[in-house]
Structures are given as C-alpha cells and as structure tokens.
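**Student:** just to be clear, the model below is a prediction. Sequence and coordinates:
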Amino acid sequence: MKNKYVMTINHQEIELIDSFEQIAVEIHPTAKEGSKAVAAEIAALIRQKQTAGEPCVLGLATGSTPKYLYAELVRLHREEGLSFKNVVTFNLDEYYPIEPDALQSYNRFMKEQLFNHIDIKEGNYHVPDGTVPKEKIKAYCEEYERKIESAGGLDIQILGIGNNGHIGFNEPGSSINSHTRLITLDNSTRLANAFDFPNMSQVPRLAITMGINTILKAKKVILLAWGSHKAKIVRRSVEGHSTDQVPASLLQQHPNTKFVIDEQAAHDLTRNKEPWLTGDCEWTPALIRKAVTGLAMKLDKPILMLTDKDYNENGLNDLVVQYGSAYELNIKEFNAIRDTITGWPGGKPGPQLPNHPERSEPAKKRVLIFSPHPDDDIISMGGTFIRLHEQGHDVHVAYQTSGNIAVTDEFVLRFIDFAVGFEGMFDISNKKSNEILEEAKAFIRSKKTSQKDTPEIRAIKGLIRRCEAKATCRYVGLPDGNEHFMNLPFYETGLVEKKPMGPEDVKLTVDLLRKLKPQQIYCAGDLADPHGTHKVCLDIIFAALEEVKNEDWAKDCWVWLYKGAWQEWDIHEIEMAVPMSPDQIVQKRLGIFIHQSQKDVVPFQGSDMREFWQRAEDRNANTADLYDRLGLQKYAAIEAFVRYHFM
C-alpha cells in the first residue's frame, strides 16, 4: 500500500505516512533482511574506524532478537573478510546469579552466537559477570561504566524490546537517569523468559543491566523488533508519550535512534493499521475490508448500521465517495464476510457455490494437516479436523517435530516409574531397557541447569508426545497409518535453540507431499515469533511447495493457514470461518486433554497462565463474538483460516 500524501513546508515536500511516529522507523519484509541491513551498517562503521586507526565500540544485546544479526556478522567475517580486531563490545545485561557456562547465561550465548566465530581479541568483549558477590555488585557496576567511558563510549548500541517495553533489563518505572546496576526482574519478564529454564522456580529474580542513562549516552541506538507479538509495544514506544512506564519510549529523547523492524512488528503502526489517517491511500479490497471492520469495531456497531457520518468523522470519506453511500459499501462488505462462514471446510458437496471458501470438487478430498508440535492440530483447528473426518475426507496428519523439549522431567519420571513397575509386575525381564530407565532417572535427579537432555531422555520425551498424538488421531477416528511422524532434523538439538531449516527438512516434506498428493493442506501460519518452531516449520512447507508446485497434483491443491494457541487472525484477514456448536467445543476440549504432558503446567507459556485448551476456547469464542458484533450469525465458537497462494 503506497501512501501518496505529502505536505510542502519551507519549499520541501514531506511525506506524512510516518507523521504519528516520534522515532525513525525502518521496516523490512523479514527479520533476516532487517538484520542484514543493520549488520551492513555495523560493518561499514567497523571498516571506517579501522581506516582511521580507531576502536569501534559496540553495545550488544542478547535473546532471540539479534540472532540473525550475529549470524550475518559472522558471515561477513568468514566470507567477506570483515575483521573485528579493532572492535570492543559491552553487553547490556546478564542474569544474576548465574554461572557463565550455564545454558541460559548470556555470557555463553554471546560466545556461541558471535565471539567464538570471529577474530575479536580476548580482552575486548565484556559481558556482566553473574557470579560477582552481592556485596561487591555496586562497585562492579561502577567499574563497568568506567570501562565503557575509557573505551570512548558506545558508537552503536543494539537493543531488543520486551513486551512490557523494557530495554536491557530496565523494567517499567526505571529512571531515565539510571546507570548499570542490579535490578529485580518484573514477573512478566521472568514468565516470558521461562522457556529457557527447566521450570519457573529456576528463572533468576535478579539481573545486572546497563541503565537507561548508559544507553542514551551511546552515539547511535538501533532497536530491533521482530514478529507480530511486538507490534503493540512498538506502537506505544514510537507513537505514544515518552514515559518511564514504557522504557523504550524514552528513546524518543535520543537524537540518533531508530527502530529496525519487520512487517509483522509494524502491524499496529498508524501507517499500517489506519493508513487513511496519514493521507491519501490506494484502496485495495483488503484495505477496504480492514477499514470497514475496524470502524464497526471502533464504534461498536454492526456493519449494516454504519452511516455516512460515521465514515466521514473517522477519515474514511473517500470510501463513501467511491461507493456513493455507506449503504452500498456496507452491503458489499457484509455479504463478503458472511460468505467466509462455512460448516464444510472441505467444500460443500453439490452445485458449485461461487462465493464459498472451498471448491465443491472433488467432493471427497485427501487432506493433509501439518502440525508443528504433536498437539497443534487439535489445539488450533480441532473442530475443523474432526469435521473434515466426519464429512468423509481422507484426513492425514503430519507431526513435523517430536516436541520432546516440551515434556517436563517430572512427567518423564512418572512414565519411567510406570514402565519399571509394569515390568516388575509381569516379570518381564529386559535388563537393557531397565538399565536405560534407571540411568534416565539418575540423570534427571542430578541434572544441572547447564546440561541438556541425553539422547535417551529426548527419545522418552518424544515417545510420550508421539503416543499422545496417536491417541488424538484415534479419538478423531482416523485409520491407523494416517498419522505421519516426520521428526524434522532442525528440531533435534536437545535445546530450546534450534538449528536453521536444512535441505533434509525440505526433502522429508517434499517426499510426504509426493506420497500423499493432497488436494487440501492445512499448516500453522503463526508468525508471532520469527525464531520459533512454527515459523521454521512453515518456511519448510513453503520451500517444499515451491519445489513441487509445477507437478500435476499440486496445481489442484489449496493451502489454508491456521494460527497457533497464541493468537488469531484479524477479522478482516479471515477467508474461511468454521463455526462450532457448544457440543463440538467440548469434543475438541476432550481431544486436547489427551495431551496430558501439556496439561496443568504448560512449558513455554510465557506470561499467559491459561492452559492450551483454555486459550483455544477463549480464542475461538472471541472470533465468534467478533462476527456477532459485526452483525453476522451468533455462534459459540469459530476457527479461522487464511488461504495461501503458492502458485
């Protein structure tokens, strides 16, 4: 969408597309492209400083956000000869207390992601020490500040942003005058970072962090943000008031700051969410639907009740002019949204319905549901899954990863105790298996935070999830053999950190597609976390579809994207809405309950304390409520899908 509105001030044309933004924002299509641009900027500065015989001082961040940046810097070093011998770095923060070799340590993170792969000098990188005695912390932090000043100050400070707006570990309420210090972590931050630790109790409550004043002293600040889950806080930071309740918004007071974000993180900026407010815009069908549904929600009116006055008072006069009246526009959009609703996700048998989301033919389709983890199928689209089978389609499920890291150690011990007791009860003698189980129990009991699971433990955890997935397929009624466990290699690291997708991941997916030749595919289109398993699984599917798209069967295959447990499609994006009755909601809930290893204590749940079944039901009920508020039929719940065109 191109904004064409400009204003002339002092004989200069100024585009108003970013007129609501108080900080410069650079938007890239993907996190990789944004990271590559920032890496090029850093590389140029390093080379400039080398030519001048000066050190280049960088402030670095940790977490998932800068991983692509560091990977690109490593590539520049290996392939383009970028030297880091004149580079001095200071990291933002570190958990406290924590050993430097712990799996969750930022010291270890920086070595694995960057320092071990470049030619930076041993004494030139600095990460706060999580082992300093508490009584010496204050003096240590003061010395950290002096080291930064002695190095000449930070030339560039790289930042990420937390969902509550924290930068570094400067939580809401941190003073603009704060310096490097020991800080108590907000509970929401601990919950958000809990996926790195075996359980919540092991997430540190304290951290050492550079202060906001320290950050603001940098000559240039670049904040990175990727994924739709960062969209709301990006908007608050960039377009809201500068306040210590949103620490990132204090960067508005820095003279050389920019946000580098991807299109997902830019979703809520006014230029994207309500572009008509920033000037003249091109009215595409998608943008028209976004404007009409957004206006109806804003005014809490059904679509058919919107008036010319409503449009005119909310910057949408162009639409009324284009359609002649609100009445004509309302009818058109209401009918289009109504036509997304169907009880026949595989296509309604019988005569062709031109406005139906799916084709009528073939009446019985071979359907392939890709499930990133062994429970995403039932959690995200369980009602549709069950309905597809009941309506006679040949439904297959491909579980893309083992999901083994999402099984708690306690749950493994429970199954080991059962297995040992079972063998003892029935006098089944298998010394080897008993030894494996006993070794597994001993490992878990002595497991340290710096250790990853053994292959045997991972195999047990994977088996637990595989059994639950097979039970779900039986519950739905699928015949044996219609479940496919892909165990994609990228996932099998034993750590939260995964490998990038590789050729073998794509090959396994291509082989399955060619074997089944589906007429309909469902896959997780959840882009909330660009480094998460769902995103990698989706990229693998897209790469596989690109490889097979010219094959005869693929030309008649439609792909539908569903969202994961964390969020739903925006109402204006939905192209197929599958309603559920109260009985079908309960049926789906019971299917989710089969995954007992994911119940009660949800690994990786972040700050959302609801179990997966609760999230799914709330999300589906909310979608149904949105349709009701727009004036459509009232349903108990709705599962939503968006079509992906790969041809």
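**Tutor:** The structure has been received and is ready for your questions.
**Student:** from here on, contacts and neighbour counts on C-alpha atoms
**Tutor:** Fine.
**Student:** let me see the contact set for residue 238.
**Tutor:** Residue 238 makes contact with 21-23, 249, 252, according to CA atoms under 8 Å, 6 or more residues apart in numbering.
**Student:** between those, which sits nearest residue 432?
**Tutor:** Nearest to residue 432 among those: residue 249, at 59.5 Å, using CA to CA.
**Student:** tell me the secondary structure for that closest one?
**Tutor:** helix (DSSP: H, G, I helix; E, B strand; the rest coil).
**Student:** same check, this time on residue 643
**Tutor:** Put simply, residue 643 is strand when judged by three-state DSSP.
**Student:** ok so, going back, pull the most distant pair out of the contacts of residue 238.
**Tutor:** Between any two of the contacts of residue 238 (CA to CA), the greatest distance is 11.0 Å, for 21 and 249.
**Student:** of those two, who's got more company?
**Tutor:** Just comparing residue 21 and residue 249: by other CA atoms under 10 Å the higher neighbour count belongs to residue 249, 25 against 19.
**Student:** take this one as well and set it beside the first:
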Amino acid sequence: MLNPNERIPCRIYDRASDASVAAANEIAGLIRQHAASGDRCVLGLVSGSSPVNVYNELVRLHRDESLSFANVVTFNLDEFFPMQPFELQSVSRFMHEHLFDHVDLPESQIHLLDGSLPRDEIAAHCQKYEHAIRDHGGLDLQLLGINRAGHIGLNEPGSDRGSRTRMITLDQITRTDAASDFFGAENVPRHALTMGVGTILEARRILLLAFGEGKAGIVKRTVEGFANASTPSTFLQDHPDVTLLLDEAAASNLMRVQSPWLLGDVTWDASTIRRAVIDLSDSTGKAILKLTDADYNEQGLQDLLAAHGSAYDINLRVFRHLQSTITGWPGGKPDHAKQAGDRPGNRDDIFPKRILLFSPHPDDDVISMGGTLIRLVDQGHEVHVAYQTSGNIAVFDEDALRYAEFVEEFCQQFGLAASGLDELADHVDTFLRNKKAGQIDSDQVQNIKGLIRRNEARQGARCCGVRDEHLHFLDLPFYQTGRVKKSPISDADLDITIDLLRRIQPHQIYAAGDLSDPHGTHRTCLSVILQSCLRCQNEPWYESAVVWFYRGAWQEWSTHQIEMAVPLSPQEVERKRQAIFKHQSQKDRALFPGSDAREFWQRAEARNAETARRYDALGLAEYAAIEGFVRWDGQSGVEL
C-alpha cells in the first residue's frame, strides 16, 4: 500500500545488496515469463555503480540457475559524447564487463547509443534508436539510477516530460559526479546521448535504484515533492508501475523514516523517542530541558506523551542519554581519572588499550577522526593506524612528475648511484606527457603516486603522535586495478586484514562508516573490516574488542545516532588541521572532490563545529568541535 505522503511506491531494504538481489530476481522472473510464452523480453538497462550488484546477481543466476538471456533484447539509457566503445568510461565497455560477456545474450540483440559517431550523424542515430525500441514493442522493464540533480538517464534538469532520445549538454553537477570515473572533472565530456524522459516513461515497468546517504535528499524530492521539470525524476510520479528500491541510507530523509510519528502510530522505542525529541528541539529552537507539554502537542507528539509521561520526564531521559555520549576519554580512563557516573562501554578495566584505526584512504584517519586520534595517543594508548589502500589514483599527474624529477636531480647533484633511475624518469616523463584522458597509469607511475600518498600518511600520523612502527600499509588487492572500478573483495583482502587483527589484538577498532565517497572505496573497505571481525569473533582476544564507526570526509552522523561524542579544544582543532595539511597532494584541489567543493580540512572543521553547535543548541555543554562515533552492533552492514 502506497504511503499517503509518498507519490511513488518505495521498498526499503536493510542493505543495498538486498535491494540489488530483489531487482535481479524481478528481472529474472520477467525474462523467464516471456521465455515461457515464446516472447522476447525487452529490457532498458543502466550503467553506473548502483546496478553493479544487480548484474552480478543476474550473472550468478545464469551460471548457477540456468537463467538464459537468449530471448532478451537490451537498450541502454545513455552514453557520453564523444566516447569510443573501448574506452574505460564507455557504457559499452561497462555493460560488456559487468553483464554481456558473462551471459548468453546474442550480440545482435544488444542496442547501445554510439558516442563515437560524427556530430552530424547523431540526430539520425537517436531517431533510429527510438524506432528500434518501438519495433521491438517497447520496453518491458526499464532499470534506472538517479543522481543528486534528479536526472534519469542523462536528462538534465529542465528536460521536457515528452523528450526523446537526443544529445544533451551536461550540467556541472553531473560532470562533478562523473569526475571519479574520468580521473578529474576536467576530463568529463560536456555532452552525452540519452533516452528522453518520454521514452523512459513509456516502459511498462520501471525500477529505480538509489543507495547511500548521498542520495537521501534527491530521493525525498522525487518521492514526496511535486512533479516539475527542474527534477526530471519527479516525472516518474505519473507512471502507473514504478518502484524505488532503496537502502536505509537513501531512504533516511523520507518522512516515514525521519518523522514517522507525523504519519500515524509508531512504536516508541528509545531511538525513535530520541529522534522525535531532538527534532522537536530543533523545530522549536528550544533546548531539550525547556520543552513543554504544549510543544509536544503542537508538533503532533501527543501519543508520545500519552505513552511515556510528561514532557519533563521525557526531556530528562533524552538529555541524560545525550550527556552520557560526551567523553574526553575515548579509550577509557585510568584509575586516577575515574569518577562516579562515568559513561560505560569503553572497558575501563583495560588501560592503556591497543587501538587499531582503519583508514580506507591515506588521509581518512586525520580528516575524519584526527582529534580523537590525537587524544588517544596523548592519553597513553598504543595506537596503530592501518591504511587499507594506496590512494594512488587520487594523485595528479604533475605531482608524480615533480617527485620523479626531484629524485633524479637529487641523485645527479650529489653523485649518488641510481641504477635505472634515468630510465624510470624518462618513462614517467614520456608517459605522463602523452597520457590520454582517462588512461590507466603505468605500473611505474602508479607506484610513484602510491609512495607520495604513503609519505603523506606517515607525516600526518606523526603530527598526531603515532609512532612509525605502528603504521601499517595494507595495499588491499581489491584496490590495485589502477582505475576507479575496483575488483570484488577476495580472500586475499580478508586474509591481510585478519592477520593484522590477530597480530595487534585491539581492544578498540575504528572504521570509516562514511559510505558516500565518490567511488565506493569506503563501502568496500568497511565490508572487509566487518567480515574480518566476524571471522575473529570467537577468538579470546575479540571478547574485549569494540568497533566504532567514524565519519567526516563526506557525511556526519546525525545527533540522534551518535553514541560517543569526543569534544575537541581549539588547540586540538588546529593540530588536526596541521595533520590534514600534511596531505599535500589533496590540498587546494582534490582529484576526486565529490559533491562538496570545499577542501577536506574545511569540510571536517565545519562538520565538527556543526556537531558541537547542535549539542549546544540542545542544551548541553558548548565546545569548539565534536567528533561523533557510532558503535557497531556486531552484525549489520557486513554485506553493504
């Protein structure tokens, strides 16, 4: 039954992987249904990160459960222009790598928009594409993704509801979102070919996939807003058979998730009460302890009062919880610092602790929890930092060239032997000066870029007081492709991580719970950590281990989610900034900035300051900044 506040049906899944399997099963069922009737099944397909697991599951169904694609005809949504089919970023290459090359789909039944054609042939090509769809009886099912601007296909804001397949000029948001695939926004084509909104809406069935916190805002506008040309995805509201498949993060801004008490009866557990009271405090501009029964009644929270007593009692309960999250001792306290009423959960019977901080990229440790890292070291804990990937694709070519030239000239000036150095320098110079947009770096260039990031990570950690021998560069194999598209997680990734866990046997593990980075490395790295933890969960040392999730580079935890809030002094904020500054290759302009144009240190400081401001506005102590953490429940999020 459609939620009365939602204009498009939505299904919310615990994990993106669950939503992907559901989509694949529906597509497989449709294929089999048409095959049983002797008909062809016409599918509209989409490229990008969202459908990857859908295609993985379809390939598995073909391999393990005899799903045949012999009766399938496909039409893909879009293609960049200009774009050769063999280029890394082409839709053609994506579809062959993820689906077409792994199933029994005849090549003659695959239809792709051709970005390699001369410009003067594009209009006729697009018209021919439209005719081909009609000649096959129209699309039985169209699979869609969505970007932050609400485009479907590559129909940018302003696209007409009746638009057809055509060339379009891409806006800045789309080009910024695509930057990670093209090794920088400057390499993203300015034009693309796309099915029109009208073409898409003629599909008999539509499934739209949206995963991650970064999609929460546009999902809300698409589902709960009014249809308008400035957000093309809202035109889906007029379709008779469309469903959005969402993970919990993408659905987090929907009213049924964010404020379910406004829609009807709810179960008032501790989390929902906390969210409602914080929301009430924000909307009224009052500190929690100043909220009255009248405030609750006027904001539709009469049921909460009826079930849990007076405003005073509810206020006090929520306030005390929030107060208990604040700690200046994230690793627990030594005996001499303990006081009555200290917050539980950090195993104060163990002090000092062994701490293991996992950093997906070489700078996530200092960007996202640099203040807490400084605090843990200063308070005497044995702190280790594990850098899960090299981060080498995020280094500009000119930086690699500059470092190669420096080493060559240094050796020459001081008469140092450098066998093969001249040859290496010549290779780097020749390769980078002739490198094409989006081309994969040679092994030599990748190694140089990796060393740049490794040296910066070492300097940043030293700034926080971490000892060199406690830095671990894991170089997980899944990342070592030289391109934005990474390999699936393998046993090799898990073995490296499990070996480190067993060697250190940490009492606290910190992992990046920020899943909105542009190319999914955080998501993959987190899954590696959690799967590794589950494999170690029955070992004696793991009994005292606690896993904390941090955020900061791309998102921040909401106040109601935070379970540990570490306040930072102005001096610690400055020291954290200096640690971030050590990452010079990411300073001034990052290769993959994502949707936020600010530098990473600016994002981190603004988010930490905003968290502190929210705590202050709720009536708690006022701090310069706060880093927030959420404790892992031991099960969720393993397969993201």
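**Tutor:** Noted; the coordinates are in hand. In this text, all values refer to a predicted model and were calculated from it rather than measured experimentally.
**Student:** let me see the TM-score of these two.
**Tutor:** The TM-score (TM-score structural alignment, normalised by the length of the second structure) is 0.96; 632 aligned residues with a CA RMSD of 1.5 Å.
**Student:** sorry, back to before: now, which of the contacts of residue 238 of the first structure sits nearest residue 106 of the first structure?
**Tutor:** For the contacts of residue 238 of the first structure, the nearest to residue 106 of the first structure is residue 249 (24.8 Å; CA to CA).
**Student:** which residues does the equivalent of that closest one over in the second structure contact?
**Tutor:** Aligned counterpart of residue 249 of the first structure in the second structure: residue 234 (TM-score structural alignment). Applying CA under 8 Å, 6+ apart to residue 234 of the second structure gives the contacts 150, 221-223, 225-228.
**Student:** try it again with 7 Å
**Tutor:** 222, 226-228 (CA atoms under 7 Å, 6 or more residues apart in numbering).
**Student:** just the buried ones from those?
**Tutor:** The neighbour count (16 or more other CA atoms under 10 Å) marks 222, 227-228 as buried among these.
**Student:** what's the matching residue for residue 56 of the second structure over in the first structure?
**Tutor:** So residue 56 of the second structure corresponds to residue 71, using TM-score structural alignment.
**Student:** what helix or strand is the residue most central in space within the first structure located in?
**Tutor:** With distances taken as CA atoms, centre = their mean, residue 529 lies nearest the centre of the first structure, 1.4 Å away. Assigned by DSSP states H and E, residue 529 of the first structure falls within no helix or strand.
**Student:** read off where stretch 95-112 of the first structure ends up in the second structure.
**Tutor:** So stretch 95-112 of the first structure sits over residues 80-97 in the second structure, by TM-score structural alignment.
**Student:** how far away from the center of its chain is the matching stretch?
**Tutor:** Here stretch 80-97 of the second structure is found 23 Å from its chain centre; the criterion is CA atoms, centre = their mean, to the nearest Å.
**Student:** contacts for that stretch?
**Tutor:** Here stretch 80-97 of the second structure has contacts from 47, 79, 112, 115-116, 181-182, 189, 191-193, 438, using CA under 7 Å, 6+ apart.
**Student:** and which of these is nearest residue 69 of the second structure?
**Tutor:** Once CA to CA is applied, the member of the contacts of stretch 80-97 of the second structure that ends up nearest residue 69 of the second structure is residue 112, at 16.8 Å.
**Student:** one step back: pull the most distant pair out of the contacts of residue 234 of the second structure.
**Tutor:** Going by CA to CA, the pair spanning the contacts of residue 234 of the second structure furthest: 222 and 228, at 9.7 Å.
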